[in-house]
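Visitor: no FASTA, just this:
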């Protein structure tokens, strides 16, 4: 990997056959100076709908060869096609939260209430215990708060509230909750605790053992393990103790100050000034961020080329993905999310791109390529997972990848699909959002017309 050093005053890049080049970073270039403390404008009212689920409900066993839990795993038939979640059928849901590393999920209602289900062995649901939650239940801790967002990782969660900031719960062995404390291996937090950030958090993303936070001013912070550079602070935190290799844990969120771009011809690296972030996403050990200028940055672990920089070398700082060019309607990024081992992005024309390892015809690519099977579709949302992915396009839900427990939503006869295909049972429904977790899929269906209501009436109800 090319060694990149970032200082408060300058940054430099060194390549095997090139001279060291210095990059000036002037204090007046700081994004903090140009933000003027401006808070994000009030968002428009979010559309709401009916949440659906398909895939495995064996939360303790998903993604494992053997169970490692303190409750007896249950064995139930998977939902082979999308089903209505009974506990949420009488509320209006505005957000569904799933993640490629997670076997638990959250739902946010139009009243700001938070519901959760799934694996809970580390207290990641914030229920004050470590008992598995088979059906959706409202999280009591947030009953008197207005929830505006959430994120889920392997064994930890972040919940964003309107009144008093962000909260973390679940695994905290690497300080990934950002609550200011961590006590090493086995550390868990079963009751939500405040994240140590004084600014309001508008967006968060959880990876395997780290977390990203975006404040209302557009500043990016990170906490947790820095093993592959996923914190974006130009340090992977390696240190040796007793002949063993360890990695530094950052229990307090650290500001990511600098963002860079590399000239594809000369390989010269320069700092991009005044970058403010509007959205972040996290995979296993890699990250992406979209700036308010619609620039796309990626960093962290780069196995299989999942960062999209045409290399497989890890990046310790956010580096711009050159394929997407702000202001160009053909290549300006609208949506981008991390899968477990790669990334997906949608441009302003609604075309879908992918890179890294993403289960499309078993192709691995270190730079963005179009998903040609979806040419002509207008992609509304994407839900990248680990072994399977889901796409909401026009009035269809499309899935592809490996699946043995119904997560593709195509019936019990379809175990995998290397090419995108429709979930025929919900064809004709417009999906507001979609998400892919460990061996399960979530969909948020619009029900604002008679035709949609008729389709929903024909679906089974999951009454766990």
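Guide: Looks like it came in fine. These figures come from a predicted structure and were not determined experimentally.

Visitor: C-alpha from now on. contacts and neighbour counts both.
Guide: OK.

Visitor: mind listing the strands for the stretch 351-464 of the chain?
Guide: Here the stretch 351-464 of the chain has its strands, by DSSP state E, counting those that start in this stretch, at 352-357, 364-370, 379-384, 388-393, 396-402, 416-422, 431-437, 440-445, 461-462.

Visitor: List the contacts of the first one.
Guide: Spelled out, that is strand 352-357. Applying Cα atoms under 8 Å, 6 or more residues apart in numbering, the external contacts of strand 352-357 come out as 303-308, 341-346, 363-371, 374-375, 379.

Visitor: Could you list the buried residues of stretch 361-375?
Guide: Buried residues in stretch 361-375, defined by neighbour count with 16 or more other Cα atoms under 10 Å: 364, 365, 366, 367, 368, 369, 371, 374.

Visitor: Let me know whether the second one touches residue 305 as I believe.
Guide: Yes. With contacts defined as Cα atoms under 8 Å, residue 365 counts as touching residue 305 at a distance of 6.2 Å.

Visitor: Next, the contact list for residue 37, please.
Guide: Here residue 37 is in contact with residue 217 (criterion: Cα under 8 Å, 6+ apart).

Visitor: mind checking which helix or strand it is in?
Guide: Counting by DSSP states H and E, residue 37 is held by no secondary-structure element, helix or strand.

Visitor: again with residue 134
Guide: Secondary structure assignment for residue 134, by DSSP H and E: strand 133-138.

Visitor: In addition, the following structure is provided for comparison:
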């Protein structure tokens, strides 16, 4: 990618905002020596309890969809109810929370158990799948289906199963999934993890140079009183009750908030704080991260070549390999009441308490959801004049009319979601893998488009997430048929141009 330049006038108001944004970033040694004197400023979270119907869609050639071993389940073009996660199958309970990794999913049920499915090469499922049946297609079989690919999937990986060897003396309040690692946060502030981290050269490991792959849950003894986890592609963030942020895993793109020297690369496999304090919320994309402090200031760090950190350099430029090496204030997001941030490989979304969504980052796979004719002046273009990235957070519009408010957002590597306050889902972005859930499409989805299908038309969706080429949502069925029909009529009208 060539260096992209634009001239940017700094308005007086913005200049003033930059001056008043005092940093919550200090030296790590200062926090270390002051730790015992710092008060608790973040409350311990409580376990989620709303029973959810779980829907999956996209491409599942690595068992990502959790629909069982049949080869016919490798591609699902629109949301489909997962039959293995119903109340009947889970013995009187349902899923209440989940986290989606690159090629696997962790789901928590009402009995505080974790179910996992997806590719298990790195031990991310937390259970033994090595003895499972895997049937290859008989190419000479006369009754074989020509539409099948290369046979059935691994039975244990493609079917949700219980994670083994977890403690039972505390409730689960969050799960987190990277590409190659899984983690769980308990109500007592303890964190357990399993799997491994990878880097540009291949396997990095799980803990120092002692454990390469951890196949069962192991307590992370360096962490205590943790209130939130945030997962990247191959790194994790943790936030504690004192407002301090910890990071560990692969730091080659500065996603750990500090420089990792090659001779110390294994030390990066242990959680370490790096100078961020007074924080109330953390979030992460594949290679870039965010934090919001108690003064409503937003910080970003990590890979930024498409402006996914919502920052440019001092000359207003973006370059291939551009890095934000330490947490840096983002004036355009601060003081907006941001309550949630999600991010993919090169793009990011933010949701405000008022139900507005802002998007920024890479454009060419339409992951930011901004129509070409509505791109802001700040848009970078390549040497051929084609839009490449939008580094300025830009408010999205849903439907053809104003008035739609959003309660939840989600992001895969190159596709995105927004859930309306009454539970409909809008999606956009890279479409070849059916990740947006809009069926077979010839082109990527340029602007937020409502998912319309039989399985979810009467569902109030609460949670949504996505991986590399698949997506997962959780909702509650609307039992009042008249209310469900009224909701459909409302959005049919709102979507009219």
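Guide: Received, thanks. Since this is a predicted model, take the numbers as computed values, not measurements.

Visitor: circling back: now tabulate the strands of the stretch 351-464 of the first structure in JSON lines and tack on distance to residue 53 of the first structure.
Guide: As requested, these are exported to JSON lines (distance: least, Cα to Cα, whole Å):
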{"stretch": "strand 352-357", "distance to residue 53 of the first structure": "23"}
{"stretch": "strand 364-370", "distance to residue 53 of the first structure": "28"}
{"stretch": "strand 379-384", "distance to residue 53 of the first structure": "13"}
{"stretch": "strand 388-393", "distance to residue 53 of the first structure": "12"}
{"stretch": "strand 396-402", "distance to residue 53 of the first structure": "12"}
{"stretch": "strand 416-422", "distance to residue 53 of the first structure": "15"}
{"stretch": "strand 431-437", "distance to residue 53 of the first structure": "10"}
{"stretch": "strand 440-445", "distance to residue 53 of the first structure": "5"}
{"stretch": "strand 461-462", "distance to residue 53 of the first structure": "8"}
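
Visitor: quick one, which of these is nearest to residue 97 of the first structure?
Guide: Ranking the strands of the stretch 351-464 of the first structure by distance to residue 97 of the first structure, with Cα to Cα as the measure, places strand 431-437 first at 6.8 Å.

Visitor: give me the stretch of the second structure that that closest one matches.
Guide: For strand 431-437 of the first structure, the aligned range in the second structure is residues 461-467, judged by TM-score structural alignment.

Visitor: Residues contacting that stretch, please?
Guide: Residues from elsewhere that reach stretch 461-467 of the second structure (Cα under 8 Å, 6+ apart): 97, 99-104, 408-413, 417, 419, 422-425, 435, 471-476.

Visitor: Drop anything exposed from those residues.
Guide: Taking 16+ other Cα under 10 Å as the criterion, what is buried in these is 97, 99-104, 408-413, 417, 419, 423-425, 435, 471-476.

Visitor: and residue 118 of the second structure, what is it in contact with?
Guide: Residues counted as contacts of residue 118 of the second structure (Cα under 8 Å, 6+ apart) are 62, 63, 64, 65, 66, 103, 104, 105, 125, 157, 158.

Visitor: of all the strands of the stretch 351-464 of the first structure, which lies closest to residue 269 of the first structure?
Guide: Residue 269 of the first structure lies closest, by Cα to Cα, to one member of these: strand 364-370, at 18.2 Å.

Visitor: tell me the average deviation of the closest one from the second structure after fitting.
Guide: On the superposed models, the aligned residues of the second structure are on average 1.3 Å from strand 364-370 of the first structure, with distances taken as mean Cα distance after the TM-score superposition for the first structure.

Visitor: elements contacting that strand?
Guide: When contacts are defined as 3 or more Cα pairs under 8 Å, 6 or more residues apart in numbering; DSSP states H and E, strand 364-370 of the first structure sits against strand 352-357.

Visitor: Which part of the second structure matches the strand it packs on?
Guide: Equivalent residues of strand 352-357 of the first structure are located at 357-362 in the second structure, counting by TM-score structural alignment.

Visitor: With the first structure overlaid, how far apart is the matching stretch on average?
Guide: Overall, stretch 357-362 of the second structure averages 1.0 Å from its counterpart (mean Cα distance after the TM-score superposition for the first structure).

Visitor: so how far is that stretch from its chain's centroid?
Guide: The chain centroid and the centroid of stretch 357-362 of the second structure are separated by 14 Å under Cα atoms, centre = their mean, to the nearest Å.

Visitor: Repeat that for stretch 100-115 of the second structure.
Guide: Here stretch 100-115 of the second structure shows a centroid-to-chain-centroid distance of 14 Å under the convention Cα atoms, centre = their mean.

Visitor: Contacts for it next, please.
Guide: Residues lying outside stretch 100-115 of the second structure but in contact with it, judged by Cα under 8 Å, 6+ apart, are 49, 51, 62-64, 93-99, 116-120, 124-125, 160-163, 171-172, 175-180, 182, 233, 465-469, 471-472.

Visitor: again, 7 Å this time
Guide: For stretch 100-115 of the second structure, contacts defined as Cα atoms under 7 Å, 6 or more residues apart in numbering pick out 49, 62, 64, 93-99, 116-119, 160-163, 171-172, 175, 177-179, 465-468.

Visitor: Also stretch 180-193 of the second structure?
Guide: Taking contacts as Cα under 7 Å, 6+ apart, the residues outside stretch 180-193 of the second structure that touch it are 44-46, 122, 124, 170-177, 194-197, 217-220, 223-227, 234.

Visitor: re earlier: which two among the buried residues of stretch 361-375 of the first structure are spaced furthest apart?
Guide: Taking Cα to Cα, no two of these sit farther apart than 366 and 374, at 20.1 Å.

Visitor: Which parts of the stretch 151-300 of the first structure are helices?
Guide: Assigned by DSSP state H, counting those that start in this stretch, the stretch 151-300 of the first structure shows no helices.

Visitor: and residue 199 of the first structure, what is it in contact with?
Guide: With Cα under 7 Å, 6+ apart, residue 199 of the first structure has these contacts: residue 215.

Visitor: Against residue 220 of the first structure, how distant is it?
Guide: Computed as Cα to Cα, to the nearest Å, the residue 199 of the first structure to residue 220 of the first structure distance reads 11 Å.

Visitor: Need the residues touching each of these two.
Guide: A shared contact of residue 199 of the first structure and residue 220, defined by Cα under 7 Å, 6+ apart, is any residue touching both; here there are none.
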